[in-house]
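J.: predicted structure and sequence below. I'll ask about it afterward.
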Amino acid sequence: MLRIGLTGGIAAGKSAVSRQLGDLGAVVVDADLLARRAVEPGSPGLDEVVAAFGPEVLGADGSLDRPALGRLVFADGSARERLNAIIHPRVRAEASRLIGEAPDDAVVVEDIPLLVETGQASRFHLVVVVDAPDEVRIERMIGQRGMERGDAERRIAAQAPRPVRLREADAVLLNDRGLGDLHAATAALWDGRIVPFRDNLAAGRPAARRLGRAPAGLAGTSGLGRRLQAKLTAALPAGAVVEPEGGTGEAPDTVSRGTSAYDDAVSAVVRVGVPSAVGPGTASMAVAGAGFPRTGSSREQSGDGICAVHRAADPALDVTVLVRTLPDPA
């Protein structure tokens, strides 16, 4: 199963990408939709929201008055945290149920507006960020949603800034023009990267070596070594450690607002050190599950301690992961 985390700031175009990925065959788990279901009339979630914020967040028909609640939480960080504490556990529980029902060879897209804010990036094979400059998003909210400028600016300020969101991206879909361009970029990402990644992962094989042409969906990425370390660390058993080494092409961890000063590094070699008590086989299985299948070069214990060689199933990357046994402490 290929797990994709899809995110983007308000009015960036994430919903359009989510719908298109669903049409292309992905299993889409929409956090916004699940959040709405969590506070339907008569639900325990709605009862908790009313208890936390008062009956003024209810409409005349007893349903949640979302604009009224929005005015409260987007102007008050502590109120937003209280709301998240009610909604997020319910959303995650229902998302887990839906993912558990998906086929083993599915592409599962979790559409999560606050993916970065809630620290979930490292649990996905790919994080796809739909991006647009802040001023473009403000104009969309004013023109398409009828918001006042101040309200639109507060909505943007309540989410992670663009540089923070972009630093977690494995792929960026820039939506600063029209929907036609966004749809074309999404289709190219699906055909050129997502489908081959899914197929490689399902077959337990690394991607073919890159031939010098960057596949779709790389523009805007930065900090490959940092992102690899986070993904592998999240997947590995306790006691195993990630040791990045040369070729990561590390870039600054921030991206300037409104610029294209990105680093598109695609190559890295990473060593995973495993205590003998953990066992390299356990770590090797975890590395494969994180998107780096074992290769034909894998071997038993060698002079440098390497017992397994893994490579990325993602066709956009040229990444090798070496699993080695750590020396026993003296």
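T.: That came through fine. Numbers count the residues shown, from 1 in each chain.

J.: only C-alpha atoms for contact and neighbour calcs from this point on.
T.: OK.

J.: which parts of the stretch 101-250 of the chain are helices?
T.: Secondary structure of the stretch 101-250 of the chain (DSSP state H, counting those that start in this stretch): helices at 134-145, 149-157, 162-166, 179-189, 195-203, 224-235.

J.: do you know which of these lies nearest M285?
T.: Closest approach to M285 among these (CA to CA): helix 224-235, 9.6 Å.

J.: what helices or strands is that closest one leaning on?
T.: The elements that helix 224-235 packs onto, with contact taken as 3 or more CA pairs under 8 Å, 6 or more residues apart in numbering; DSSP states H and E, are strand 241-245, strand 267-274, helix 280-289.

J.: alright, now check it against this:
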Amino acid sequence: MSTTYGTASSITIPSDGDTIDATDVNTPFAAIWDRHDVLADTAALTAILVPTHGLIRYVRGYGHYVFVTSGTYSASTAASPWILASGDGTAGRWVLDLTSQAQSSVIRSFSCADGLPRGSTTIAKTHDITTTSFWCPCTGDNTAADASRAFMYSEYRYMKFPDVEVGSAIGRHLLFPLNAYMLQGATLNSVKLNLAGTGHGALPAMMPSLAVVRYKPEDNSLASLLAANTLDDASGTIAAYDSLHAITLTCDQNTTVDMEANSYYAVVCNEGHTNALAELRLYNFVLTMTAKGFF
């Protein structure tokens, strides 16, 4: 490893007849070696004497740092270990190279017909998702006359609600576990449900809705990832509603995925009330996340 620290030198290709000595070869390659040699910790980084602007070093467990003597972070007092001062007092800062810590977009998708739904929510009124009664499996709508009848079934392309919900309170919801598709520590940006109505003469008075929640077994608590709790289908015409379309819920709270403490679910509420019909079809979910260093 070289004993001088500076930006990498260019490698000059010699002409015929030129004499090449050790310096011609060692100087540029030493700079390249220094840039990629692994330092044990940040203490070894800050121990480098008289670092210069643009100098890059790699620290185990963190990635590449670049030393800057000008710009936004050159005099930052941000906490260790993201921005560090030189140990010998050289003006400037060691800054974790954010290009090596870039956020990547991650997409996960699964079919609603994959057999994932295993529960129903028991609710007091439409779109009330405050219950934690996520029992599974549940095959009825909790009324005496209907307790033994299945409330959902799948075909190879989709899952659908087989019955008509004509009341103003809807007891049939589908619960889709999401943990298998999540990344620990990622940010969940949005959850999209592709769906389609069937054979409507008018739009249902109560449109389908989507909620995304996290359940914490430790204290039996339920928290929404949307401040408004649920998002209704916004289709404005019969043609749009009965064609394949999507409800896209953009998460605006509790977005950091923590599967050590929580389980995550999408909750789908059926259409209901006036003009409601059976056969609402649910095709697939698409989850969009961002995560550091995921490629």
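T.: Perfect, thanks for sending it. What you see is a predicted model, and the numbers here were worked out from it, not measured in a lab.

J.: can you give me the TM-score here?
T.: After superposition, the two chains reach a TM-score of 0.24 (TM-score structural alignment, normalised by the length of structure 2), with 120 aligned residues with a CA RMSD of 6.4 Å.

J.: minimum distance to L126 of structure 1: which of the helices and strands packed on helix 224-235 of structure 1 has it?
T.: helix 280-289 (12.9 Å).

J.: what comes up buried for that closest one?
T.: Judged by neighbour count (16 or more other CA atoms under 10 Å), helix 280-289 of structure 1 contains these buried residues: 280, 283-289.

J.: and which of the residues you listed is nearest E110 of structure 1?
T.: The closest of the buried residues of helix 280-289 of structure 1, once distances to E110 of structure 1 are taken by CA to CA, is G289, at 17.8 Å.

J.: list the contacts of the lengthiest helix in structure 1.
T.: Using DSSP state H, we find that the single longest helix of structure 1 is helix 77-100. With contacts defined as CA atoms under 8 Å, 6 or more residues apart in numbering, helix 77-100 of structure 1 is touched by 29, 31, 34-35, 38, 45, 48-49, 52, 72-74, 108, 158.

J.: the same query, at a cut-off of 6 Å, please.
T.: Applying CA atoms under 6 Å, 6 or more residues apart in numbering, the contact partners of helix 77-100 of structure 1 are 34-35, 73.

J.: quick one: those as TSV, columns for distance to V136 of structure 1, neighbour count and secondary structure too.
T.: Output for the contacts of helix 77-100 of structure 1, formatted as TSV (distance: CA to CA, whole Å; neighbours: other CA atoms under 10 Å; DSSP: H, G, I helix; E, B strand; the rest coil):
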residue	distance to V136 of structure 1	neighbour count	secondary structure
L34	28	18	helix
A35	26	20	helix
V73	23	19	helix
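
J.: dump the residues you listed to TSV, plus distance to V91 of structure 1.
T.: Below are these laid out as TSV (distance: CA to CA, whole Å):
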residue	distance to V91 of structure 1
L34	6
A35	6
V73	18
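
J.: is the nearest residue to R57 of structure 2 once chain neighbours are set aside in a helix, a strand, or coil?
T.: In space, and not counting its chain neighbours, R57 of structure 2 is closest to R35: 4.9 Å by CA to CA, 6 or more residues apart in numbering. Per DSSP: H, G, I helix; E, B strand; the rest coil, the secondary structure class of R35 of structure 2 is helix.

J.: how close does G63 of structure 2 get to L96 of structure 2?
T.: 7 Å (CA to CA, to the nearest Å).

J.: in structure 2, which strand has the most residues?
T.: Taking DSSP state E as the criterion, structure 2 has its longest strand at strand 280-292.

J.: so which of G63 and L96 of structure 2 has more stuff around it?
T.: Of the pair G63 of structure 2 and L96, L96 is the one with more neighbours under other CA atoms under 10 Å, namely 22 against 16.

J.: touching, the more buried one and F67? I think so.
T.: No. Under the criterion of CA atoms under 6 Å, L96 of structure 2 is not in contact with F67, lying 8.9 Å apart.

J.: R57 of structure 2 against F67, yeah?
T.: No. Using CA under 6 Å, R57 of structure 2 makes no contact with F67, being 8.5 Å away.

J.: excluding covalently adjacent residues, which one is nearest to S111 of structure 2?
T.: N284 (4.2 Å).

J.: just give me the neighbour total for L201 of structure 1.
T.: There are 24 residues near L201 of structure 1, going by other CA under 10 Å.

J.: can you report how many residues neighbour R90 of structure 1?
T.: For R90 of structure 1, the count of nearby residues is 17 (other CA under 10 Å).

J.: hmm, I was thinking of L195 of structure 2
T.: For L195 of structure 2, using other CA under 10 Å, the count is 24.

J.: how many other residues sit next to S221 of structure 2?
T.: Neighbour number of S221 of structure 2 under other CA under 10 Å is 13.

J.: tell me who's in contact with it.
T.: With CA under 6 Å, 6+ apart, S221 of structure 2 has these contacts: Y215.

J.: distance check, it against Y215 of structure 2.
T.: Noted for S221 of structure 2: a distance of 6 Å to Y215 of structure 2, by CA to CA.

J.: L39 of structure 2 now?
T.: L39 of structure 2 sits 42 Å away from Y215 of structure 2, going by CA to CA.

J.: what's the answer for T250 of structure 2, then?
T.: Separation of T250 of structure 2 from Y215 of structure 2 (CA to CA): 19 Å.

J.: and what of W33 of structure 2?
T.: For W33 of structure 2, the distance to Y215 of structure 2 - CA to CA - is 49 Å.

J.: for these two, indicate the residue with more neighbours.
T.: Neighbours were counted for W33 of structure 2 and for Y215 using other CA under 10 Å; Y215 has more, 19 against 15.

J.: neighbours around S105 of structure 2, how many?
T.: S105 of structure 2 has 16 neighbouring residues, counting by other CA under 10 Å.

J.: what distance separates the start and the end of stretch 33-52 of structure 1?
T.: End-to-end distance for stretch 33-52 of structure 1, by CA to CA: 21 Å.

J.: pull out the buried residues from it.
T.: Result for stretch 33-52 of structure 1 [16+ other CA under 10 Å]: buried residues 34-35, 37-39, 45-46, 49-50.
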